[in-house]
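Asks: fold the stuff below for me.
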Amino acid sequence: MQIEIDDLRRPQVHALLQEHLDNMYELSPAECVFALDLARLKSPDITFWTAWEDGILLGCGALKQLDASQGEIKSMRTPKNLRRRGAGRAILAHIVDHARARGYAWLYLETGTNSAFAPAQRLYKAMGFEYCGPFAAYQPDPHSVFMRRNLL
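Replies: Reported below is the predicted structural model:
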């Protein structure tokens, strides 16, 4: 599996991001969906990675800089038909390593409360994240779970 910085130009990446957005809107009310679309992922404060194996897109994830000491994980996704291959864990570990290399003290994420998000929450917990309150501009929301990991 290769993980690489992605320029968000390939059709496979567009399709995976659309799958992600469609699924988020299926699982949560529209006003509680914080997933980023293609245009917003191109922001200069976001680095976006994809994981590939033999030309097949296995997943993606992004790191958004919140400030000089904090980052947020965004757009973690593996295609529904290609799950359970370790891509999510590999991308998450890659993002954690990059956040640490940037000198971040904390890495945060927001995910949903629907039972469909339970596997993601288990992965985050297994990778050292703990539940916390809202961070950055997020507000308390019954459809959101907030997690963080200390990188020091």
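
Asks: alpha carbons only for contacts and neighbour counts from here, please
Replies: Fine.

Asks: nearest spatial neighbour of Met24, chain-adjacent residues omitted?
Replies: Val33 (6.3 Å; Cα to Cα, 6 or more residues apart in numbering).

Asks: I'd say the one you found and Asn23 touch.
Replies: No. Val33 sits out of contact with Asn23 when judged by Cα atoms under 8 Å, with a separation of 10.0 Å.

Asks: which one of those two has more residues nearby?
Replies: Ranked by neighbour count (other Cα atoms under 10 Å), Val33 and Asn23 place Val33 first, with 18 against 12.

Asks: for Gln12, see how far away the more buried one is.
Replies: Distance, Val33 to Gln12, by Cα to Cα, to the nearest Å: 22 Å.

Asks: ok, now Lys64?
Replies: Using Cα to Cα, we find Lys64 at a distance of 22 Å from Gln12.

Asks: for the comparison step, fold the sequence that follows:
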Amino acid sequence: MRITEGTLDHPAVRELITEHLKDMHDTSPPESIHALDLTALHAPELTFWSAWIQPRGSLAAGDSLTPGDSLAGCAALKELGPSHGEIKTMRTAPQARGRGVASTMLEHLIAVAAARGYSRLSLETGVEDYFAAARRLYARHGFTVCPPFGSYVPDPNSVFMTRALR
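Replies: Below you'll find the predicted structure:
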């Protein structure tokens, strides 16, 4: 699997983000949807990555995507301040589910956040059963439930989680 930064212009990525937003609107009340659209994902405080599976084996660090590469997932990291980051837009492509994509992306985000000097990494997810697998994933990686952070307010449809990095 190859993780690539800044691929929001790729058609497969745009389709996955559109699917992600549709699922959020199908699952959560409108006032509790905190997912970002393609325009918001271009904000300067956000860094976006996508994960790709290559049919011919792994690529070297400098190689670029080829037409045969398959989108496996995506995630973004939002800087809330000099020591605090937020995970946004974690999504695994349907054809790649069950292959460790989410864990790989989450480990990448944790490593980037630590390298940036963040002392804390947080996220918001839903309370519905639809989000149960995501909550379990985050808990397995050391995230615990916390109060709302940043500009979030208490919401009965949201679960806020955080993890100390140092």
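
Asks: let me see the TM-score of these two.
Replies: Their TM-score after superposition, calculated using TM-score structural alignment, normalised by the length of structure 1, is reported as 0.98; 152 aligned residues with a Cα RMSD of 0.7 Å.

Asks: the lengthiest helix in structure 1 against structure 2, how far on average?
Replies: The single longest helix within structure 1, with elements called by DSSP state H, is helix 11-27. For helix 11-27 of structure 1, the mean distance from the matching residues in structure 2 following superposition reads 0.4 Å, by mean Cα distance after the TM-score superposition for structure 1.

Asks: buried stuff in that helix?
Replies: Taking 16 or more other Cα atoms under 10 Å as the basis for neighbour counts, the residues of helix 11-27 of structure 1 that come out buried are Val13, Leu16, Leu17, His20, Leu21, Met24, Leu27.

Asks: now swap in stretch 40-50 of structure 2 and tell me
Replies: Within stretch 40-50 of structure 2, judged by 16+ other Cα under 10 Å, the buried ones are Leu41, Leu46, Thr47, Phe48, Trp49, Ser50.

Asks: go ahead and confirm the fifth one touches Ala75.
Replies: Yes. Judged on Cα under 8 Å, Trp49 of structure 2 makes contact with Ala75 at a distance of 5.5 Å.

Asks: mind listing what's buried in the longest strand that structure 2 contains?
Replies: Selection of the longest strand in structure 2 by residue count, based on DSSP state E, yields strand 70-81. When burial is assessed from 16+ other Cα under 10 Å, strand 70-81 of structure 2 yields the following buried residues: Ser70, Leu71, Ala72, Gly73, Cys74, Ala75, Ala76, Leu77, Lys78, Glu79, Leu80.
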